[in-house]
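K.L.:
Here is a sequence with its predicted model. Questions after.
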Amino acid sequence: MARFLVIGGFLAAVFWVFGIVDCIVQPASRHRGVPKGVWIAIVVLIPVIGGLLWFVLGRTRPGRTAEEDRFLPLDDEPGPQHRRTGFTDAEQERRIRELEEELARLDDRGDPDSPGPRP
């Protein structure tokens, strides 16, 4: 039993030191939520839990800044190309116009499968 406590304590100390070093070497642009100094203090003062918080909440994904790593609703996504649909704004507008024209043709024909009101 004592052996497991020693191994667990050693692993916790290694994780704590790794968390401190990782937090220090990351550029300030990769720290999410609070400033870099606050993250360092959290990791140092709260050994294992601070390290877990750093890796789960405070650190952004590799190659991304904190600004790029935040979650945005679909309508607020930056850039002309939306991630979910894969269509640019112009392509989406063109497709909407085509669908509206098709719906208008179906309504004019009196198609029984049309979702609009029937005459």
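P.N.:
Arrived safely. Please read these numbers as outputs of a predicted model, since none were measured by experiment.
K.L.:
C-alpha from now on. contacts and neighbour counts both.
P.N.:
Noted.
K.L.:
so how many other residues sit close to residue 30?
P.N.:
The local packing count at residue 30 equals 22, with neighbours defined by other CA atoms under 10 Å.
K.L.:
no, scratch that, I was asking about residue 61
P.N.:
Residue 61: 12 neighbours (other CA under 10 Å).
K.L.:
And it, how far from residue 31?
P.N.:
As judged by CA to CA, to the nearest Å, residue 61 and residue 31 stand 10 Å apart.
K.L.:
Where do the helices of this structure begin and end?
P.N.:
Counting by DSSP state H, the chain has helices at residues 2-25, 36-45, 47-53, 89-109.
K.L.:
what about versus this one:
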Amino acid sequence: MLRYLPFLLVLALWIYAFIDCLNTPENEVRGLPKLAWVFVILLFGEVLVGPVAWLVAGRPRARTRPAPRRWVAPDDNPEFLRSLRPDEDGPKG
């Protein structure tokens, strides 16, 4: 049973790289055209060259989340600005 583990790991990486390549938009692929990457993954997948090359050189860079917006001054905060508006129910001068 344990002797099949390397084969299954290679197969899993091969399938992951292939599906990831197919799901990546054409304009985000780096290095080669998307169709070329599909052929590289399929032809060189058995020896791990294709999938590893895709993960290292062809896959788009990881997207980072934008930092949460921090208010630097009270007048940048919309809630503070709303609190400055005169109340419609309050006394009028």
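P.N.:
Thanks, I have the structure now. What you see is a predicted model, and the numbers here were worked out from it, not measured in a lab.
K.L.:
what's the TM-score here?
P.N.:
Superposed pair, TM-score by TM-score structural alignment, normalised by the length of structure 2: 0.61. Supporting alignment: 62 aligned residues with a CA RMSD of 1.6 Å.
K.L.:
Format the helices of structure 1 as JSON lines; extra columns: mean neighbour count.
P.N.:
As requested, these are exported to JSON lines (neighbours: other CA atoms under 10 Å):
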{"stretch": "helix 2-25", "mean neighbour count": "14"}
{"stretch": "helix 36-45", "mean neighbour count": "17"}
{"stretch": "helix 47-53", "mean neighbour count": "19"}
{"stretch": "helix 89-109", "mean neighbour count": "13"}
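K.L.:
now for residue 5 of structure 2: what does it line up with in structure 1?
P.N.:
Residue 5 of structure 2 maps onto residue 7 in structure 1, with residues paired by TM-score structural alignment.
K.L.:
what does residue 33 of structure 2 give?
P.N.:
For residue 33 of structure 2, the residue aligned by TM-score structural alignment is residue 35.
K.L.:
mind checking how far the closest residue to its match other than its chain neighbours is from residue 104 of structure 1?
P.N.:
Using CA to CA, 6 or more residues apart in numbering and skipping residues adjacent in sequence, the residue nearest residue 35 of structure 1 is residue 28, 7.3 Å away. When distances are taken as CA to CA, residue 28 of structure 1 and residue 104 of structure 1 turn out to be 55 Å apart.
K.L.:
Repeat that for residue 49 of structure 1.
P.N.:
Here residue 49 of structure 1 is placed at a distance of 60 Å from residue 104 of structure 1 (CA to CA).
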